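*Asks:* Turn this into a model:
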Amino acid sequence: MNEVLTIDRLGQKGDGIVQAPAGSIFVPYALPGETVRAVVDGDRGQLVEIIAPSESRIAAICPLFTRCGGCAAQHMAPGLYREWKRQQVVTTLSRAGIEAPVADLVDAHGAGRRRVTFHARRQGEAMVVGFMAARSHDLVPVEACPVLAPGLDRAPAAAQMLANRMGGANKPLDIQITASEAGLDVDMRGHGPLGDKLRLALTQLAERLDLARLSNHGEIVVERRPPLQHMGKALVAPPPGGFLQATVLGEETLANLVTAALPKGKRAADLFAGCGPFSFRIAERMQVLAVESDKAAMLALAKGFGATPGLKAIATETRDLFRRPLLEHELNGFDVVVLDPPRAGAEAQAKRLAASKVRDVIYVSCDAGSFARDAATLVAGGYALEGVTPVDQFRYSAHVELVGVFRRGRKG
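*Replies:* Reported below is the predicted structural model:
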């Protein structure tokens, strides 16, 4: 049904929300205060016309905006955008009954995202490479993306050539490309094992494209140069497809917030440590135990530590912290615990921390909901949430990260 609507507020995903008598209607790409015409189906509205635009509406920077699903907020003026992202954190904490000061949003986009995943699908005779369309599994071909770092300028063309070479199997592919100090680092998923003929062809293509490293499902096909990343004083080669913060400035910003919150002390635990973005920086001041379930990430961290002079000791432990969180007697010897779990949070570990004698906990989160849940556990265990800082390294998306600092006196 075609309706004229007035937008009341922004939702968590950036949709304009109309509070209608029958319930909320979500209209993508509409802004608060705007009068719009939309085709309404249930609780969803498809924007047809902006009758009276908001003063906070600006022109998008990309011609694919609203078609490509990668960005949700290119139409928001900076002031509205910053407050929308900050308010996501404020609202989520409030709903969980968590009271804490929330700082202004910190812009950590920097030069742009250093990692991107292209999807490749066969359509007729051609392999189409691009990003998923908004709210769809359809592909939008992409020749360039304005939110990517300059080091990824060649990434769309490289992804297309790799997809063309892999397309004979007619399988959907995900091609993850990361900008490194040595050039492009590529990990492909979806094809399955490679035969000798295809492996040789891909090795030759990696030479032609001047890739630093090419991998298939995490298995290295060819490494022409180590794809090194700066992490504090260290240079580290993450494992193929391994986790890496989205932007260089994002990693630096999160790490600076972590190190600024470190207490005086000798020993720190870095849980869900990845390949060490926080461990290396903490080790400039304290001894570190880095714990992570990914063995390859732990090996990369250990190798980086061995090649970096001037740091205090970093020990590593490969351990699944969801199934085997550090227990109270293991935690109590640390002056501070830093944790950066995946989107699911760290529920099991938070319970053990709440029962421990650890005085300071610094929690880096990529999901405000799981952070709020774990924060409630820590607060119930005697911690005070000193403050939360939201960080934006996924510009124009609905995604926001944060750093929360918990402190308390020792028990007993």
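
*Asks:* contacts, neighbours, all on C-alpha from now
*Replies:* Noted.

*Asks:* On the three-state scheme, Ser370 is what?
*Replies:* State at Ser370, reduced to three classes by DSSP: H, G, I helix; E, B strand; the rest coil: helix.

*Asks:* Which residue is the nearest non-sequential neighbour of it?
*Replies:* Distances taken as CA to CA, 6 or more residues apart in numbering put Gly345 closest to Ser370, at 5.0 Å, once the chain neighbours are dropped.

*Asks:* tell me which element the one you found falls in.
*Replies:* Per DSSP states H and E: Gly345 is located in neither a helix nor a strand.

*Asks:* likewise Met127?
*Replies:* strand 126-132.

*Asks:* Can you name the element that comes right after that strand?
*Replies:* Using DSSP H and E, the first helix or strand after strand 126-132 is strand 139-141.

*Asks:* here's the other one to compare against:
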Amino acid sequence: METLRIERVGGQGDGVAQTPAGPVFASLTLPGETVRGRVIDGRAEEIEILSPSPDRVAPVSPQYGDCGGCSLQHWASGPYLEWKREQVRLALARERIETEIDPTVATPPGTRRRLALHARRGADGRAVLGFKARRSWRLVEVRECPIADPRLVRAFPALAQVADAFLEHPKSAPTLHVTWTLTGLDVDVTGVERRSGGLSADARTRAVAAARRADVARLSLAGETLMAARQPQVMFGPATVALPAGGFLQAVPEAEAAMVERAVAAVKGAKKVADLFCGAGTFTFPLATVAPVIAADASDAGIAALKAGVKTAKGMKAISAEARDLFRRPMTPFDLKGCEAVVFDPPRAGAIEQTAQIAATRAGVVVGVSCNPQTFARDARVLIDAGFRLERVTPVDQFLWSTHVELVGVFRR
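*Replies:* Next up, the predicted model:
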């Protein structure tokens, strides 16, 4: 056993101790703590905390330490949020970018409206729902979850009954993507074995019956609707949008509102705005309260939902939407002609091809929304090299007690 002094928290959320043999990573530890553990290949195992940090707080989840979902739940709010801000600064620094970074926008517990619940067959034969264990494929059963909307938590027992039908094949490893919408639960299931013929007719019948007993609004299998008692709906600005089966939705409404607010404020005064990687219209509809919007996304279902949502709102400027793969066929300066502002919210991989096209437009304002500070910084460098200035960045703590950081960056020529 070795005694270690934790100096900092690394990018993956582990405490880091510097030793003559190199850095040692220790899960669930904090800067300033003295710990003892068995060091194997640069990791400390069987950790005992000898001297706790004054910033250590009591975790609130009964699964803490075993569940891999909340690796920073033991850290006081102030230093935890500042650490997330620092991760953004470090990512930008790697691209030699300096800018004003706002304090991290916090989100409260009990507000997560979207969860991915893994389902497995327990030792007693019943269906078990939960999250992956820390650094393991093992499933941790979850009966309570402090980050989730309580309405989702209350549905866990009924959702386990729904999951049971999808465990028909021994090779199936179903994941229930559960979303709380204005009209109730939307459940899309992935990970069902297909090579052996997929879900049988009997299993489908049992799944639908369980979903009806659970009062699920819609049940789908990899985007294919199995049952729809009600159309799952969400509000984007003034519009009511029917969420596509398996479609993307920001995980926390408060985080979404913080990002939308900053994007809308940044583009005010523009005569025309582009919203790229628009999904079903998270930013499109609020932006359309300011100026006409051109929207584009690779999802046909998302664009169809956006177009249908236009009919539900009043007082908006014109919206035109196009289904288009912005990685293979990015919007060009010609496509974006007349757009004085561009908002783009790409997946984790970023959007280097689309960013290069944005840089070549005459837009005076660009708003980048990202769930990955590293790819954001890479894309930001393209815009800066083209004559933009990164005015400010706002980190958003959408995924509470995790290492993930969302952000909004505002660029001006």
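
*Asks:* so Thr308 of the first structure touches Val236, yeah?
*Replies:* No. Judged on CA atoms under 8 Å, Thr308 of the first structure makes no contact with Val236 at a distance of 9.8 Å.

*Asks:* quick one: which of these two has more around it?
*Replies:* Neighbours were counted for Thr308 of the first structure and for Val236 using other CA atoms under 10 Å; Val236 has more, 25 against 13.

*Asks:* Distance-wise, check that one relative to Asn332 of the first structure.
*Replies:* According to CA to CA, to the nearest Å, Val236 of the first structure and Asn332 of the first structure sit 30 Å apart.

*Asks:* same check, this time on Glu284 of the first structure
*Replies:* 22 Å.

*Asks:* residue boundaries of the helices in the first structure?
*Replies:* 78-95, 155-166, 196-209, 248-260, 279-282, 295-306, 328-331, 347-354, 368-380 (DSSP state H).

*Asks:* Excluding sequence neighbours, find me the nearest residue to Gly11 of the first structure.
*Replies:* Of all residues not flanking Gly11 of the first structure in the chain, Ile17 sits nearest, at 6.3 Å (CA to CA, 6+ apart).

*Asks:* Whichever residue in the second structure pairs up with Ala268 of the first structure: neighbouring residues, count only.
*Replies:* In the second structure, Ala268 of the first structure lines up with Val273, judged by TM-score structural alignment. Counted with other CA under 10 Å, the neighbours of Val273 of the second structure add up to 28.

*Asks:* dump the residue contacts of Val273 of the second structure.
*Replies:* Val273 of the second structure sits next to 267, 287, 291-294, 339-343 when contact means CA atoms under 8 Å, 6 or more residues apart in numbering.

*Asks:* Apply 6 Å and report the result again.
*Replies:* Contact analysis of Val273 of the second structure by CA atoms under 6 Å, 6 or more residues apart in numbering lists 293, 339, 341-342.

*Asks:* Pick out whichever of these sits closest to Leu326 of the second structure.
*Replies:* Val342 (13.9 Å; CA to CA).

*Asks:* What does that closest one correspond to in the first structure?
*Replies:* Using TM-score structural alignment, the equivalent of Val342 of the second structure in the first structure is Val337.

*Asks:* same question, Leu4 of the second structure
*Replies:* In the first structure, Leu4 of the second structure lands on Leu5 (TM-score structural alignment).

*Asks:* quick one: its match and Ala38 touch, right?
*Replies:* No. The pair Leu5 of the first structure / Ala38 is not scored as a contact, 7.3 Å apart, by CA atoms under 6 Å.

*Asks:* Quick check: the equivalent of Ala305 of the second structure over in the first structure vs Met76 of the first structure, distance?
*Replies:* Under the alignment (TM-score structural alignment), Ala305 of the second structure maps onto Ala300 of the first structure. As judged by CA to CA, Ala300 of the first structure and Met76 of the first structure stand 40 Å apart.

*Asks:* Check Asp15 of the first structure too.
*Replies:* 11 Å.

*Asks:* Then Val291 of the first structure?
*Replies:* Using CA to CA, Val291 of the first structure is found at 40 Å from Met76 of the first structure.

*Asks:* And the strands in the stretch 151-300 of the second structure?
*Replies:* Assigned by DSSP state E, counting those that start in this stretch, the strands in the stretch 151-300 of the second structure fall at 175-181, 184-190, 218-221, 224-228, 233-236, 239-242, 273-276, 293-297.

*Asks:* would you list the ones you listed in a markdown table and tack on distance to His404 of the second structure?
*Replies:* Shown next, in a markdown table, are the strands of the stretch 151-300 of the second structure (distance: least, CA to CA, whole Å):
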| stretch | distance to His404 of the second structure |
| --- | --- |
| strand 175-181 | 19 |
| strand 184-190 | 23 |
| strand 218-221 | 28 |
| strand 224-228 | 30 |
| strand 233-236 | 24 |
| strand 239-242 | 27 |
| strand 273-276 | 22 |
| strand 293-297 | 24 |
